[in-house]
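Engineer: Return atomic coordinates for the entry below.
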Amino acid sequence: MKALLLVDESQDKIAIREIEKPSPKKGEVLVQVKAAALNHRDQWCRIGMYPNIQYDTVLGSDGAGVVAEIGVGVDGSWLNKEVIINPNIHWGDDEAAQSAAYHILGMPTNGTFAEYVVVHADRLSEKPAHLNFSEAAALPLGGLTAFRATFTKGHVSKGNKVLVSGIGGGVAQFAFQFALVVGAEVCVTSGSPEKLDQMIDRGATGGFNYKEEAWSKNALKTTGGFDVIIDSAGGSSMNDYLRLIKSGGRLVHYGSTTGAPKNLDMFRLFWSQASIHGSTMGSDKEFGEMVKFVSENNIKPILSSVRDFDQIIAAFDEMHAGNQMGKLVVTF
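Structural biologist: Next up, the predicted model:
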């Protein structure tokens, strides 16, 4: 079968190879992958900026497909079902945080950038009926991360003023959509005026270009501040967020793409009674809640492009350039 492997000998560090089709063991299923979506973690693996790198691993955390085979002990009703895959492996019993054994499908465990993938049967959820395979493939990792950040950590509810940063990313777009559905007033940031315009058209109350020096002053003047800020950048923007957060507000961070802040305005932090919450991925319970929420509210992922699997390296390059607006999906 065709698969995309992380390799050490290629300049690209990734290559499409023919490998042996896997077989499900006890408690496992073989999923014929119909579509898979890229995440930034895939690119971080490619450039060596991810822990426990193992070459000759099939990358990919997001996938949707059809159950082609089942192993011993698996409920026969799964056979031939259209499914999405929960990329969590060994979250554990603690809803507050993942276990020490936790990892994500696609590194070091073989992932979804292949014609077939073996996963444990308890990683399956039925594909939401309103989504096609390409849309469904874009949901698991980004949707789960956004669900935990928005609701478990951010406690976003009707009437809240919410700021979502870096709206070009898939998690940010899910957080935006989720917050809108529950009746929040949502603003966004981006370095691209075109992306801001697109999100205004999709229901954003306001959009702010973080490349403009006075963006946070303009945002404060326009909105009066935010109850919740959902961010993946960190870095120097932290003090902007502390100026924008309302008293008792919540800053939720699910990434740190621009690193640590050089100086953190601790006075603003304690005086505002604000709280900072770290968040990553989500529990299996939250995954089920997220899928139900998406189905009940007819939410569709924003897709930037859908292309044949043979063009996946070009999709990686597009993601690295950062010009996409929505998820990058490949199909088999």
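Engineer: okay, CA-based contacts and neighbour counts for the rest of this
Structural biologist: Will do.
Engineer: Now do the contacts for the residue nearest to the spatial centre of the chain.
Structural biologist: Taking Cα atoms, centre = their mean, the centroid of the chain lies closest to residue 142, which sits 2.0 Å from it. For residue 142, the contacting residues are 170, 171, 174, by Cα atoms under 8 Å, 6 or more residues apart in numbering.
Engineer: And this one, please, so the two structures can be compared:
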Amino acid sequence: MKAFVHDKGKVKAAEIQDPVAGNGEVVVAVRTAGLNRRDLAIPNRRSEDADALVLGSDGAGVIESVGEGVTDVQVGNEVIINPALRWHENSDAPPTGFDILGMPDHGTFAEKVVLSAEQVEKKPKHLSWEEAGVLTLGALTGYRALFTKGQVKEGDTVFIPGAGSGVATYLILFAKNVGAKVIVTSRSEAKQEQAKKLGADLVLDTESDWTKELEDETVDLVIDSVGEATFNRSLDVLKKGGRIVIFGATTDDHVDLNLRKFFYGQYQLFGSTMGSRQELRAMLDHIKNFKTHPVVDRTFTLEEAQDAFDYLKEGKQFGKVALRM
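Structural biologist: Model prediction:
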């Protein structure tokens, strides 16, 4: 079968052996897959002599075959893939044994993928294949950060630095679904306009004076994935006693934190990563109830996977980038 792999230090298209379903496993014929920034980072985390690994965490497709002991799904079912491996029940942190599909296991950038039957869920009927294929990692990450950790509720004001990422688009959609006010930032005027169309109530230029711009706002919750470049600026606009949730660090991993200012402000800081199967199912119920559609910026074919990688590296997308098999 055709696949997009990292092999001996290179990212490339390849022909690899078709997978076979073992006990408790299913083979999914992948219709679409979604790119994440994690996929760009994985080649830098593997050795130069590492064997071929199929990249990709997000995907959706049709069950092609099932192994012994599989009873909950059958051939022909349309499914989405849960990339959060071995994390079933909601917990304060991922359990021992948690991994994300796409390393060390083969991922979704291939015509087929084999995985535990526990890792597939029914595809929401209102989603197109492109929308279903880009859903899970970003939407699950956003759902846990916003609801499990952030405890957002109707009437809250949520501040999200960076409007264009896939997770940010889900955060905007989910927060607006429950009646929260949403404030986002972006350097790009085009992304600012797209965020407004998606439902953001207020959009700031990243380079503006956030404290001045938001002096009349009460920010209850900040969800930040940028890191050093925005952490303290975000903290400056958060209300005393407010919550800040961090789920990534696209700039420097380390920040300078004024502890005295932090504890006097009674701020609450939470880390968040992906989410459990329990939260994934709650997120699927959420998007079904609100008929929410993921934002798909561009779709590439599997043969154009390198172009898709290059496009994501440029950071010009608003929402998700998809691969069509």
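Engineer: residue in the first structure matching residue 94 of the second structure?
Structural biologist: When the first structure is aligned by TM-score structural alignment, residue 94 of the second structure is paired with residue 98.
Engineer: so is that match in a helix, a strand, or just coil?
Structural biologist: Following DSSP: H, G, I helix; E, B strand; the rest coil, residue 98 of the first structure is assigned to coil.
Engineer: and it, how far is that from residue 281 of the first structure?
Structural biologist: Distance from residue 98 of the first structure to residue 281 of the first structure, counting by Cα to Cα, to the nearest Å: 9 Å.
Engineer: and what of residue 100 of the first structure?
Structural biologist: 14 Å.
Engineer: more crowded one of these two?
Structural biologist: Looking at residue 100 of the first structure and residue 281 with other Cα atoms under 10 Å, you find the greater number of neighbours at residue 281, namely 24 against 9.
Engineer: what residue of the second structure takes the place of that one?
Structural biologist: Matched by TM-score structural alignment, residue 281 of the first structure corresponds to residue 274 in the second structure.
Engineer: In a strand, its match, correct?
Structural biologist: No - with three-state DSSP as the criterion, residue 274 of the second structure is located in coil rather than a strand.
Engineer: what's the closest non-adjacent residue to it?
Structural biologist: residue 141 (4.2 Å; Cα to Cα, 6 or more residues apart in numbering).
Engineer: Where do the helices of the second structure begin and end?
Structural biologist: Using DSSP state H, the helices assigned to the second structure run over residues 37-45, 129-133, 136-143, 166-177, 189-198, 210-213, 231-237, 259-264, 277-290, 305-314.
Engineer: In TSV: these, plus distance to residue 105 of the second structure.
Structural biologist: Formatted as TSV, the helices of the second structure follow (distance: least, Cα to Cα, whole Å):
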stretch	distance to residue 105 of the second structure
helix 37-45	12
helix 129-133	18
helix 136-143	16
helix 166-177	23
helix 189-198	34
helix 210-213	42
helix 231-237	33
helix 259-264	40
helix 277-290	18
helix 305-314	19
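Engineer: closest one to residue 76 of the second structure among these?
Structural biologist: Among the helices of the second structure, the nearest to residue 76 of the second structure by Cα to Cα is helix 129-133 (14.7 Å).
Engineer: average offset between the closest one and the first structure?
Structural biologist: On superposition with the first structure, the mean distance recorded for helix 129-133 of the second structure (mean Cα distance after the TM-score superposition for the first structure) is 0.6 Å.
Engineer: Tell me the counterpart of the residue nearest to residue 274 of the second structure in the first structure.
Structural biologist: Checking TM-score structural alignment: residue 141 of the second structure goes with residue 145.
Engineer: likewise residue 104 of the second structure?
Structural biologist: Checking TM-score structural alignment: residue 104 of the second structure goes with residue 108.
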